[in-house]
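Engineer: got a structure for you, letters missing:
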């Protein structure tokens, strides 16, 4: 009687909310709760009309297929309240565990009881600090409606798979969706562990709360990951689609560290998403700074990286025309525990694409463009 991807297969499956809704309607049983949803099969009264429904879905999937990286792209729509100021409030959490020295005994060493206790306590402390940071900010800038923050990003390998209770409790306390790297992730059909990051998105309907949980895999592995026995795994690209009754959807996608350097992935997402987030554990901070400076323009959207505190370098940037606005947040320095809160203007590089509006003339020629001139060939529509 449960048709979500998590219930059927797990967080690594490619069962989208659309397919779950289709199964729910095909297998509907008397007495099931009715949330007044729009039904997929409302106009289906024959085998032919059902075939047309499936064909239309396949056509939509074909249009957004990642042809450069040769992987399917799946949208996960969620109902999300948009703030009156049209901003997304984002938190970057830069923790200190695990450190590079913690991998000396392989990935298995991160699951040893003594280390697990330290890592879980560190995760809980980080979440507590982030929550108090948000509370302190609200105390000065005024109380905020839920969600108090919209998106919280953590580094690669930041959270053990057995600590999901902490992440759900933090999401309930803040109302935020989370994107965080996993330790100990596995999937059927793949030997050993995989490197994955989890999207944990609360979905509230009719006074009830459910979860959209789906994992984003990593395909391009580093040499160190090869020695650790990590297997490449990225069968699809996940796009979280924030829907509102009044506005067009705002789409966010993520990658894990080295995958963000794949230009094929950036090309596939440029006209699909409005924000690109990266969970990283990267010692070459200078190279990633340069990469973000390039991606923010070529993808023409906000690019956010949460790196581990051992190396620092968590950053958020966007291709604004005024130079001091391009760097929204940046945490430099080694062994730095950092929690950064900032707002992202949704309309600048989102569906409205306000940043690409041509400059206007007021009395004399004054450049008023919000963002830089769009890159050649940008196909995303305003």
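Structural biologist: Good, I have the coordinates. None of the values given here were measured: they were computed from a predicted structure.

Engineer: switch to C-alpha atoms for all contacts and neighbour counts from now on
Structural biologist: Fine.

Engineer: how near is residue 338 to residue 129?
Structural biologist: For residue 338, the distance to residue 129 equals 10 Å [Cα to Cα, to the nearest Å].

Engineer: who has more neighbours, the two?
Structural biologist: Per other Cα atoms under 10 Å, whichever of residue 338 and residue 129 has more neighbours is residue 338, with 20 against 15.

Engineer: Just give the closest residue to that one, not the sequence neighbours.
Structural biologist: residue 94 (5.0 Å; Cα to Cα, 6 or more residues apart in numbering).

Engineer: Identify the residues contacting the one you found.
Structural biologist: By Cα atoms under 8 Å, 6 or more residues apart in numbering, the contact set of residue 94 is 154, 155, 306, 307, 308, 309, 312, 314, 336, 337, 338, 339.

Engineer: Identify the farthest-apart pair in those residues.
Structural biologist: Across the contacts of residue 94, the longest distance by Cα to Cα is 13.9 Å; it joins 154 and 336.

Engineer: Now the common contact residues for the two.
Structural biologist: 94, 95.

Engineer: more neighbours, these two?
Structural biologist: residue 154 (28 against 17).

Engineer: before we go on, here's another structure to hold up against the first:
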């Protein structure tokens, strides 16, 4: 049975790109696409601290988010054990993955979705499940930086897949990484399919993501949660409530701020509005949400 509310732990870590990924002078490109040793140790310590701070919270989170690129490679097993201990789903951005099978220097950008055997005390599966959600489109600055690493011209491997996860208790949710948030083809595929859309980001342009989240919350008619890095801030959560003051549920503004917060999102009532359209707490559903109309394309030369 669908929960009345969805509780999401949003974590902003202090990861700084200039300190984490740089040409170390070794002429080995692989050293430049992995976090520096110092930043890796700091990231692990910080993640442990924030996960511990969310333990025992009342209400406890159903899902915990960590930003794009926030988790060092090799920390995955610790995250898996943390999800099992906390009995929450963890959705976390991984450091760049080196594609060893590629004929030329290549990396991919992925997020882990860890679903434990028990969710808030309720058994849901025989064993913990782990899925990887890949990024399809690198941001232009990200692509340029990879091409210039250690004179190796590191390529980016896209993952052109749209993931939707389904839970009896937590509804349906989508997960996308940073620049994919701007991909309209991807966004259309979430239409009338999810109650919540999660975005993991390492994003400077926080204002644009604010506007995108607000707009897509109405056009997709779902909760939208952005988990950005603490270096730039701008994490937020919005829902398509009718009253304007209720729509912005959470926002963390300001740069260079580490932060963890549990936010409360509507779930069963939002699902009811998506299905029936008669809940006055929410905005009206967008045109074509229920009965999709195929539009005819016409071009006229003038």
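Structural biologist: Now that the structure is in, tell me what you want to look at. For clarity, every value in this text was computed on a predicted model and none was experimentally measured.

Engineer: returning to that earlier point: so what corresponds to the residue nearest to residue 338 of the first structure in the second structure?
Structural biologist: Using TM-score structural alignment, the partner of residue 94 of the first structure in the second structure is residue 12.

Engineer: So that match versus residue 203 of the second structure, what's the distance?
Structural biologist: Taking Cα to Cα as the measure, residue 12 of the second structure falls 12 Å from residue 203 of the second structure.

Engineer: At which residues are the helices of the second structure located?
Structural biologist: All helices of the second structure, identified by DSSP state H, fall at 17-20, 29-32, 37-54, 76-86, 140-147, 184-190, 206-216, 244-247, 268-276.

Engineer: need those helices in CSV with distance to residue 172 of the second structure, can you?
Structural biologist: As requested, the helices of the second structure are exported to CSV (distance: least, Cα to Cα, whole Å):
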stretch, distance to residue 172 of the second structure
helix 17-20, 32
helix 29-32, 37
helix 37-54, 23
helix 76-86, 19
helix 140-147, 30
helix 184-190, 10
helix 206-216, 16
helix 244-247, 20
helix 268-276, 10
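
Engineer: out of the ones you listed, nearest to residue 6 of the second structure?
Structural biologist: Residue 6 of the second structure lies closest, by Cα to Cα, to one member of the helices of the second structure: helix 268-276, at 8.9 Å.

Engineer: Please list the residues outside that closest one that contact it.
Structural biologist: The contact list for helix 268-276 of the second structure (Cα under 8 Å, 6+ apart) reads 2, 3, 4, 5, 192, 195, 221, 222, 279, 282, 285, 290.

Engineer: which one of these sits closest to residue 246 of the second structure?
Structural biologist: Closest to residue 246 of the second structure, out of all of the contacts of helix 268-276 of the second structure and judged by Cα to Cα, is residue 282, at 9.7 Å.

Engineer: Now check the second structure for the residue matching residue 300 of the first structure.
Structural biologist: Mapped onto the second structure by TM-score structural alignment, residue 300 of the first structure lines up with residue 221.

Engineer: where exactly do the strands run in the stretch 201-350 of the first structure?
Structural biologist: 208-217, 237-243, 250-256, 275-279, 302-306, 314-317, 327-331, 338-345 (DSSP state E, counting those that start in this stretch).

Engineer: hey, which of those strands is tucked in deepest?
Structural biologist: Burial of the strands of the stretch 201-350 of the first structure is given as mean neighbour count (mean count of other Cα atoms under 10 Å); strand 302-306 ranks first at a mean of 28.

Engineer: what's the angle between it and strand 327-331?
Structural biologist: Counting by axes from the mean of the first three to the mean of the last three Cα atoms, to 10 degrees, strand 302-306 of the first structure lies at 10 degrees to strand 327-331.

Engineer: distance from strand 302-306 of the first structure to the second structure after superposition?
Structural biologist: Compared with the second structure after fitting, strand 302-306 of the first structure deviates on average by 0.4 Å (mean Cα distance after the TM-score superposition for the first structure).

Engineer: Tell me what angle that strand forms with strand 275-279.
Structural biologist: Going by the same axes, to 10 degrees, strand 302-306 of the first structure makes 10 degrees with strand 275-279.

Engineer: elements contacting strand 302-306 of the first structure?
Structural biologist: Contacts defined by 3 or more Cα pairs under 8 Å, 6 or more residues apart in numbering; DSSP states H and E place strand 302-306 of the first structure against strand 87-94, strand 275-279, strand 314-317.

Engineer: same thing but 6 Å
Structural biologist: If you count contacts as 3 or more Cα pairs under 6 Å, 6 or more residues apart in numbering; DSSP states H and E, strand 302-306 of the first structure packs onto strand 275-279, strand 314-317.
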